[in-house]
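>>> The sequence isn't on hand, but the structure is:
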């Protein structure tokens, strides 16, 4: 109990690529948590995918001991968090388990869109924020601008900022001293019984479910019976421990501690992120404030390439769902692709990461259908239904109107690209509500855009137009009625359900033509001419033809009368006409993959 006043819990929050994980490395080195011999770059990024892409996907807790200038040894619990907007829910979960946050700002780039968003998240949780201006050793560092933005945009006094460099280790001691002095000791420690927040969990094939917890009050040790307050489920605690940064077994977890518990819970869906753990025999009466339920924004179908892998895919999704509460899935089937799952994600990067993890960690090859969002369909009868799959859209005659989700985006960009970005927003059916000048060189646009329009290539185009200097943060806005239609793709007059999509009527023709061209290219040549068409209801809006194979039936005619050759060609034509009546086109699986991979 006495160790709580000398404990500090904090996390690092920042925009993408502002140096959170590199700074974590220096903190681990400075406190001798990890020796130089075993130290690697981005040490806390344990996933191969994180190291390859250079991004943090999962938050990573670690405990460090720090002998401060006042002569006392403090126990510091650090959580490294992701910066990408798709993983904002990971940030909100780590903020609920700490009392303070280091807010990193890149000295060369200044305050970016996610810097603002993460700062607001931390303020909303009542955390103490310590601003750190990182990468001050860069030749392009502009400290004066960063200080001005800190005061103007985030309303944080400039004198509170600490100057540091995660790469060369400048200012690391100043940061640790600020953590000890400015961040308050653990809160709610005087509650009478055990209360611990489950902020993450993972599945281990040998030990079952391992839950990451932050203890607020009471102590927990192996052999005790615990209870999950949301479901009332009881389980025996087998082991407790902390992260240094690997798992290290200890005797007990006390107030303010961040660690893990291994219990006899074996199924992934029995433990909920944000739940409160308490003792079974002396239960707490009030739950800790958890998290608001995460709502997926993007849906797509995932199907195994080999139909025998369906069960493997089901197990993989179950295990990923355990420590990724934003992923949801339910089973569905498609005529073209067989049995699979309809999955919901927070955004496109989140979708890519989940698909890549399924391929790598569970060795299942998958096909994904075109991403879609949740539409609200109002019928003439007054009923309102939610549709996340174009196949489930009711008959057009029964629809009164269709509403689509919008986002409220804030886009930070240099002044000279303003016109081009305004053009991109208009092209994506968006509107610009407000323009704020941040300083002499940068502006912030507040825009409203349909979520469906930013799904595929908006972020890439924003980056390429602004040469990498533009950044965007967004939150879900309201639903807005729009002129939306379902576009079907027909191959040889048969609709292919995997390619169905809901599009705005004004864009249907362009998208239909592009998809038909691509499909006609990818489907291998057939024995007879095949039409690939895009249709809205009964109206064909675009068409292309698959190449037909030509057998040289006239090869045995050399010389002689032309009518002999014509007779053979006419005979072939008759045969092809007959085949057309009975022919079915089989589209190879790799054609689906290629079309669905290239997001036109």
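Structure's in. What do you need? A quick note: this is a predicted structure, and the numbers were derived from the prediction, not measured.

>>> C-alpha only now, for contacts and for neighbours.
OK.

>>> those helices in the stretch 51-200 of the chain, which residues are they?
In the stretch 51-200 of the chain, the segments counted as helices under DSSP state H, counting those that start in this stretch are 88-95, 113-124, 143-152, 172-182.

>>> cool, and the chain?
Shown for the chain, the helices assigned by DSSP state H span residues 20-30, 48-53, 88-95, 113-124, 143-152, 172-182, 310-322, 348-361, 418-427, 451-454, 458-465, 505-522, 562-582, 589-597.

>>> so can I have JSON lines of those showing mean neighbour count?
Supplementary listing: the helices of the chain in JSON lines, determined by neighbours: other CA atoms under 10 Å:
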{"stretch": "helix 20-30", "mean neighbour count": "22"}
{"stretch": "helix 48-53", "mean neighbour count": "13"}
{"stretch": "helix 88-95", "mean neighbour count": "22"}
{"stretch": "helix 113-124", "mean neighbour count": "19"}
{"stretch": "helix 143-152", "mean neighbour count": "17"}
{"stretch": "helix 172-182", "mean neighbour count": "17"}
{"stretch": "helix 310-322", "mean neighbour count": "18"}
{"stretch": "helix 348-361", "mean neighbour count": "17"}
{"stretch": "helix 418-427", "mean neighbour count": "15"}
{"stretch": "helix 451-454", "mean neighbour count": "20"}
{"stretch": "helix 458-465", "mean neighbour count": "15"}
{"stretch": "helix 505-522", "mean neighbour count": "18"}
{"stretch": "helix 562-582", "mean neighbour count": "13"}
{"stretch": "helix 589-597", "mean neighbour count": "16"}
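
>>> Tell me which of these sits nearest to residue 528.
Proximity to residue 528, assessed across the helices of the chain by CA to CA, is greatest for helix 562-582 (5.7 Å).

>>> Now find how far off-centre that closest one is within its chain.
Taking CA atoms, centre = their mean, to the nearest Å, the mean C-alpha location of helix 562-582 is offset from the chain mean by 55 Å.

>>> So what touches that helix?
Residues from elsewhere that reach helix 562-582, judged by CA atoms under 8 Å, 6 or more residues apart in numbering: 527-528, 553-554, 557.

>>> do that again at 6 Å, thanks
Outside helix 562-582, the residues within contact range by CA atoms under 6 Å, 6 or more residues apart in numbering are 528, 554.

>>> In addition, the following structure is provided for comparison:
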């Protein structure tokens, strides 16, 4: 018996779950004129649920794609979705899994996305769960969480560019997780491609034999038909048993206006279906499962989820605070040992976020909560500024992470926010042995405390890896040393490319270091870093004074050697953006109780002597003195209004 079913979003081609007992139901794709067939569970036809119960762990493969920025991860994901019939083949499929507006505008992946595919190999039907991951170092936490749900990963390398800094970082991240790494060279059809040289780099850096590397072109589809067979043969199936009590790892979440929190889970043991009651190991809260399903590539309900599979669960979780990434879920009255979870993300860049309109505080608070549910690597603490009012101190993994978060707030939630200059967390060691973490310049000790009670001040350092052509070696060495870097070594990965290892203060790379790196190398250098601990440093707090009053939102902590240059630069920038008043505005920057720079915004002055045509000079002096006294009184009670451009000008450093 045939019946018409409602089309599933973005599900356009044939797939077969392999369930012999299921009946085939007629289905028309949402964007296709062809008649297509989908295998569904007969007892749930009205709900449109797919039956995937016939896929044991031996016929499931969970894998991800990792690579450097712009090496073709999202393009390869598009071709695999086309190859397995999840989406129709057309020239318009670009970044299908990059669902955020900011990802499409910037052309980068900032959020890991999963998609399930059905694929036949040597007569057997396989369920392939693909996770497309970001490439930039600022989103490495997304990569690490995604790898926890996989058993293998495709390491994609651009045949024209070769190994880049984040290629190395991502390889060791996957290797450390114990995943099977499948190397592939992409863009081999480009005129500038050098697949032999790139293969030698992979063999030299990762000790992978060059004859085991697949050569593909994700854009044209060349060799893509070999990708999934390679994944099936080289990636081990997930471990676990369907007979054991249900156990699942929560590795991603997002908020839906209609159903609340949606949880993306990797099923480690047992099975789960609609109507079951599950319990959070973290909070002990019980939930009733309203829907389970897979991303195909949109949310597609299934009859159940079982061991080895990756899918979403809707369980009427209404409160954002209830979702904890890394949590273990089990069935009610069947407790299990919690999974290790994830190491919490350590914020490396902090910035204050304030609403431009104080009346939007509550709506912005709700928007930040929903967005941090989708990006659990952001830390949130409320703070109050005398200049900007109530706001939040947010912690990010890097400056790009901060900028993307701001853009998502503005585009997805229509928020109008002001973000202060980024700072890094410092450490203060007191003479009594206690250590205090400093996340805001306002918490930094004053001059008296520094002299009498502080033993040392410390700042975070990072271990950096820079890859670039040999001819830029001198420029890269100079760039690192001028940013207080310590060169460890440099090695040649082939005849023309150099890998430089060095240590840099984190504060140096959160501003304009990356821009200078690209500028001095004409765009050929790549950069990656990881935290390497704290080192003693001569730190001071620089304050900005307007008519003698400190503006806490413009204060900054920096190395002593940078105070004079930075102080003069900030004073000049503020002079350009602060509007003239009816009194003089004195702009000063100070450190350790000493003024290091001063600028003056001249007052607006009325020509009070214009009505005097000749006559005694004493009459003109009387008018001028009266005006002078009025200016003094106005200066005492007048307040300097700081426009938004003043804060933005401090954030944006001039390009060198």
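Cool, got the structure. None of these values were measured; they are calculated from a predicted model.

>>> now the end-to-end length of stretch 480-497 of structure 1.
Using CA to CA, to the nearest Å, the span of stretch 480-497 of structure 1 from its first residue to its last is 26 Å.

>>> same deal with stretch 25-35 of structure 2?
Across stretch 25-35 of structure 2, first to last residue, CA to CA, it's 11 Å.

>>> what span of structure 1 lines up against that stretch?
The aligned range for stretch 25-35 of structure 2 in structure 1 is empty, by TM-score structural alignment.

>>> do the same with stretch 198-216 of structure 2
Taking TM-score structural alignment as the measure, structure 1 aligns residues 146-164 with stretch 198-216 of structure 2.

>>> ditto for stretch 461-477 of structure 2
Residue span in structure 1 matched to stretch 461-477 of structure 2, by TM-score structural alignment: 406-422.

>>> Any idea which of the helices of the stretch 51-200 of structure 1 gets closest to residue 28 of structure 1?
With CA to CA as the measure, helix 172-182 is the member of the helices of the stretch 51-200 of structure 1 nearest residue 28 of structure 1 (10.2 Å).

>>> Tell me the residue in structure 2 aligned with residue 24 of structure 1.
When the structures are aligned by TM-score structural alignment, the residue of structure 2 matched to residue 24 of structure 1 is residue 77.

>>> how close does the closest residue to that match other than its chain neighbours get to residue 476 of structure 2?
For residue 77 of structure 2, ignoring the flanking residues on the chain, the nearest one in space by CA to CA, 6 or more residues apart in numbering is residue 132 at 7.0 Å. Note on residue 132 of structure 2: its distance to residue 476 of structure 2, by CA to CA, is 32 Å.

>>> Mind putting the helices of structure 1 into a markdown table with distance to residue 386 of structure 1?
Compiled in a markdown table, the helices of structure 1 are given as follows (distance: least, CA to CA, whole Å):
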| stretch | distance to residue 386 of structure 1 |
| --- | --- |
| helix 20-30 | 39 |
| helix 48-53 | 34 |
| helix 88-95 | 23 |
| helix 113-124 | 29 |
| helix 143-152 | 42 |
| helix 172-182 | 47 |
| helix 310-322 | 23 |
| helix 348-361 | 21 |
| helix 418-427 | 26 |
| helix 451-454 | 15 |
| helix 458-465 | 25 |
| helix 505-522 | 20 |
| helix 562-582 | 39 |
| helix 589-597 | 24 |
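
>>> So for residue 337 of structure 1, which of the ones you listed sits nearest?
Checked against CA to CA, the stretch from those lying closest is helix 589-597, at 8.0 Å.

>>> Can you tell me how far the residue nearest in space to the middle of structure 1 is from residue 416 of structure 1?
Centroid-nearest residue in structure 1, with CA atoms, centre = their mean: residue 350, separated by 2.3 Å. When distance is defined by CA to CA, residue 350 of structure 1 is 31 Å away from residue 416 of structure 1.

>>> before we move on, back to that, nearest to residue 274 of structure 1 among the helices of structure 1 would be which one?
Evaluated over the helices of structure 1, closeness to residue 274 of structure 1 peaks at helix 88-95, with 7.8 Å, by CA to CA.

>>> How far does that closest one sit from its chain's centre?
Between the centre of helix 88-95 of structure 1 and the centre of its chain there are 12 Å (CA atoms, centre = their mean).

>>> what span of structure 2 lines up against that helix?
Going by TM-score structural alignment, helix 88-95 of structure 1 sits over residues 140-147 in structure 2.

>>> Please apply the same query to stretch 108-124 of structure 1.
The aligned range for stretch 108-124 of structure 1 is 160-176, by TM-score structural alignment.

>>> neighbouring contacts of the matching stretch?
Counting by CA under 6 Å, 6+ apart, stretch 160-176 of structure 2 makes contact with 67-68, 192-194, 198, 467, 526-528, all of which sit outside it.

>>> Please identify which of the helices of structure 1 is closest to residue 379 of structure 1.
helix 505-522 (18.8 Å).
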